[in-house]
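**Student:** Here is a sequence with its predicted model. Questions after.
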Amino acid sequence: MAIQANGMFGKTADGREVHSYTLKNSKGMEVEVLDYGCIIRAIRVADKNGKVEDVVLGYDTVEGYEVNDGYLGAAIGRFGNRICKGKFTLDGVDYSLAINNGENALHGGIVGFNQKVWNTKIEGDAIIFTTTAADMEEGYPGNMEVTITYTLSEENGFVLDYKATTDKNTVINLTNHSYFNLSGNPDDSVVKEYIQINADYITETDEGSIPLGNLMPVEGTPFDLRTLTKIGDGINGDHQQIIWGGGYDHNFVLGKDKQMKLAAIVEDKESGRRMTVYTDQPAVQFYTANFLTGVDGKNGAKNNYRGGLCLETQNYPDAPNKPLFPSCVLRPGDLYHYTTEYRFDII
């Protein structure tokens, strides 16, 4: 395994330099990442015929990541997913967050972790990103120190390791928002790909994608993805949850144990590529790019509606306001730590 520093990728609108790095293994797999938002800009992996193609959506420039919605490839924090009305109470103290998704707070606020230029260090076969989120930044309490480490194995496993500490009681939910398209052709819709998610329940939501607080069994619904299922089979159905989400945009419950577990499998039959997702998080958000609008992406391609899928390993959305959900509270002296692996092979 090797890591290559590619030099400056560009500059942000306010003049901050952004640098690119590439992780490589002996099998020809490459992962290109940026220090801006810890963005996973490219994952290049072979198909069944040995043809290496990029299987994530992205942009050619820093400006593309700055001006477009969608959080393509980015680290998400302090709190991934939604917090109802941007409000929560912790230890008797009420907090109001930056609002950026209707009346709710989404993915850390107006200026989230996806817009920071992170400190970067290459250490052995790992690239280590660090940043500090200041007390009350975007409304969240506590000075938070965050470390995200990326490694690539010889087994084509791309591992994301998250750690954080705080000096005040706070809430946290970190994830990554990569959009995968295993065909290697971003013009192909992911509705033709197959997915399996090892979840018996989703968190049922209201029209604004805020969890109601209950777990909805997937049995007999388009969310029963416990065996490999063509995404297109359920994505346009008349189930109310599908209608409100504009497709799949839901939190699948994996179990509260903190052991690494098989969360999901995605297969593209034509290319033969398969991606397997492992995590020690209690849930994964399955999202089918229902709100991408076809803006210019990489290498002349478009980032199209349903042109990618996200599998965002996470705690439950709105956990600060749902006492029965797994705790998202981080306290001084404690370590937030979890790991996710995206592993690639051939069917």
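**Tutor:** Cool, the structure landed. Only a predicted model underlies this, so the values are computations on that prediction, with no experimental measurement involved.
**Student:** going forward, measure contacts and count neighbours with C-alpha atoms only.
**Tutor:** Fine.
**Student:** what about the closest residue to residue 78 other than its chain neighbours, which helix or strand?
**Tutor:** In space, and not counting its chain neighbours, residue 78 is closest to residue 108: 4.8 Å by Cα to Cα, 6 or more residues apart in numbering. Assigned by DSSP states H and E, residue 108 belongs to neither a helix nor a strand.
**Student:** another structure for you, compare them:
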Amino acid sequence: MAAVESIGEIGGTEVRAVTLEGGGLRLRLLTWGARLAELWVPDRTGVPADIVLGQDNLADWLAHGSYLGATCGRHANRIAGGRFVLDGRAVQLDRNEGANTLHGGAAGFDLKHWRIESHSASHVTFAITSPDGEMGFPGTLQARATYRLDAGLVITMAAQTDAPTVVNLVNHAYFNLAGQGAGDILGQELQVEAGFYLPVDDHKLPTGEILSVAGTPFDFRQPRSIGAAMPGPGGFDHNLCLSSPLAGDGLRPCLSATDPVSGRRLRLATSAPGVQLYTGAHFAGGPGKAGARYPRFAGFAAETQDFPDAPNRPQFPGTVLRPGQVYSHVMRLDFTPAP
């Protein structure tokens, strides 16, 4: 079975950590936020390092968590004005980023205590019930996040509702393939299977256009270093629209990331239509794990997802979930050493 331990309390509720190990990987997960807190991956010589950003203790998670490794929802990314119309009814959400809603509101799923529904030597499933009206979202939602070791790491997010609502669950891990605390990720290389991207306004909201990546900083169809591709001082915080078709397993190739020094390579596949590439411009030397300080661009997030502000953009793939339907979002992470 998975190793499960109590690591303290947040708000009077026990937080438990779950450790899974297999296939050369070791991960540590928290019930608080259904969160990926550690992911140990070997380099080309077999030496492991923890490649996801995080914190060592619950006090630091609370103070500096910044969505690190969390399962975000009920509707991740941004919704303009925190409002949308569903079946003719205006819905107003909690607004936690100026006039807009980010990652489900001020009390999103990243700050919730998830329960352990099941676990084994190779998996753990976390579950949560979000009541009707929480953060303004209609319908009672039953959500699950499953982490499974299967040669690589498979993360499955699922949900069902008792009334029409909108759902977009994402995993918000930040990766540094050289190892967390090893500096910035500007020299690491990305290749993304995306021919289009969503331009954004000054509030990081999609303008509604879907533009070709050709001739832009968003063209990662061939491998490029993150630093060489930067669109400006703020780095990337944009949705790339995936162009590869779904394979027989229901997943499409999404992204390949390589650290040339360590040789660690991540290959990501997903069932989702987009990936939010965020390069961590907000990090400013704050504390991380094992005494590390996280500088600007200390890690990159590759949040496979439905498109931001989808409830207000009929030209985007929809995020409406109705009773009797099952929301499912799968991402698979495979690690192989680069030559």
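**Tutor:** Nice, thanks for sending it over. All figures in this text were calculated on a predicted structure; none of them were measured in a lab.
**Student:** Next, the TM-score between them, please.
**Tutor:** Scored against TM-score structural alignment, normalised by the length of the second structure, the superposed chains reach a TM-score of 0.95; 334 aligned residues with a Cα RMSD of 1.4 Å.
**Student:** that older thread, which one in the second structure is aligned with the residue nearest to residue 78 of the first structure?
**Tutor:** Matched across to the second structure, residue 108 of the first structure falls on residue 104, judged by TM-score structural alignment.
**Student:** Kindly provide the distance from residue 103 of the second structure to residue 7 of the second structure.
**Tutor:** Using Cα to Cα, to the nearest Å, we find residue 103 of the second structure at a distance of 26 Å from residue 7 of the second structure.
**Student:** re the thing from before, just give the number of residues close to the residue nearest to residue 78 of the first structure.
**Tutor:** Using other Cα atoms under 10 Å, residue 108 of the first structure is surrounded by 29 other residues.
**Student:** What are the buried residues along stretch 106-123 of the second structure?
**Tutor:** 108-116, 119, 122-123 (16 or more other Cα atoms under 10 Å).
**Student:** Output those in CSV; the columns should cover secondary structure.
**Tutor:** Output for those, formatted as CSV (DSSP: H, G, I helix; E, B strand; the rest coil):
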residue, secondary structure
108, coil
109, helix
110, helix
111, helix
112, coil
113, strand
114, coil
115, strand
116, strand
119, strand
122, coil
123, strand
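**Student:** Taking the residues you listed, tell me the two that lie furthest apart.
**Tutor:** 108 and 122 (27.4 Å; Cα to Cα).
**Student:** what's the spacing between the match of residue 108 of the first structure and residue 125 of the second structure?
**Tutor:** Taken as Cα to Cα, the span from residue 104 of the second structure to residue 125 of the second structure is 21 Å.
**Student:** just the strands in the stretch 101-250 of the first structure please.
**Tutor:** All strands of the stretch 101-250 of the first structure, identified by DSSP state E, counting those that start in this stretch, fall at 105-106, 119-123, 126-133, 144-152, 157-166, 170-171, 175-176, 194-197, 201-205, 211-217, 229-230, 249-253.
**Student:** Using the aligned residues only, give the average distance of the last one to the second structure.
**Tutor:** When the second structure is superposed, strand 249-253 of the first structure averages 0.4 Å from its matched positions, counting by mean Cα distance after the TM-score superposition for the first structure.
**Student:** can you tell me what part of the second structure that strand aligns to?
**Tutor:** Aligned by TM-score structural alignment, strand 249-253 of the first structure falls on residues 237-241 of the second structure.
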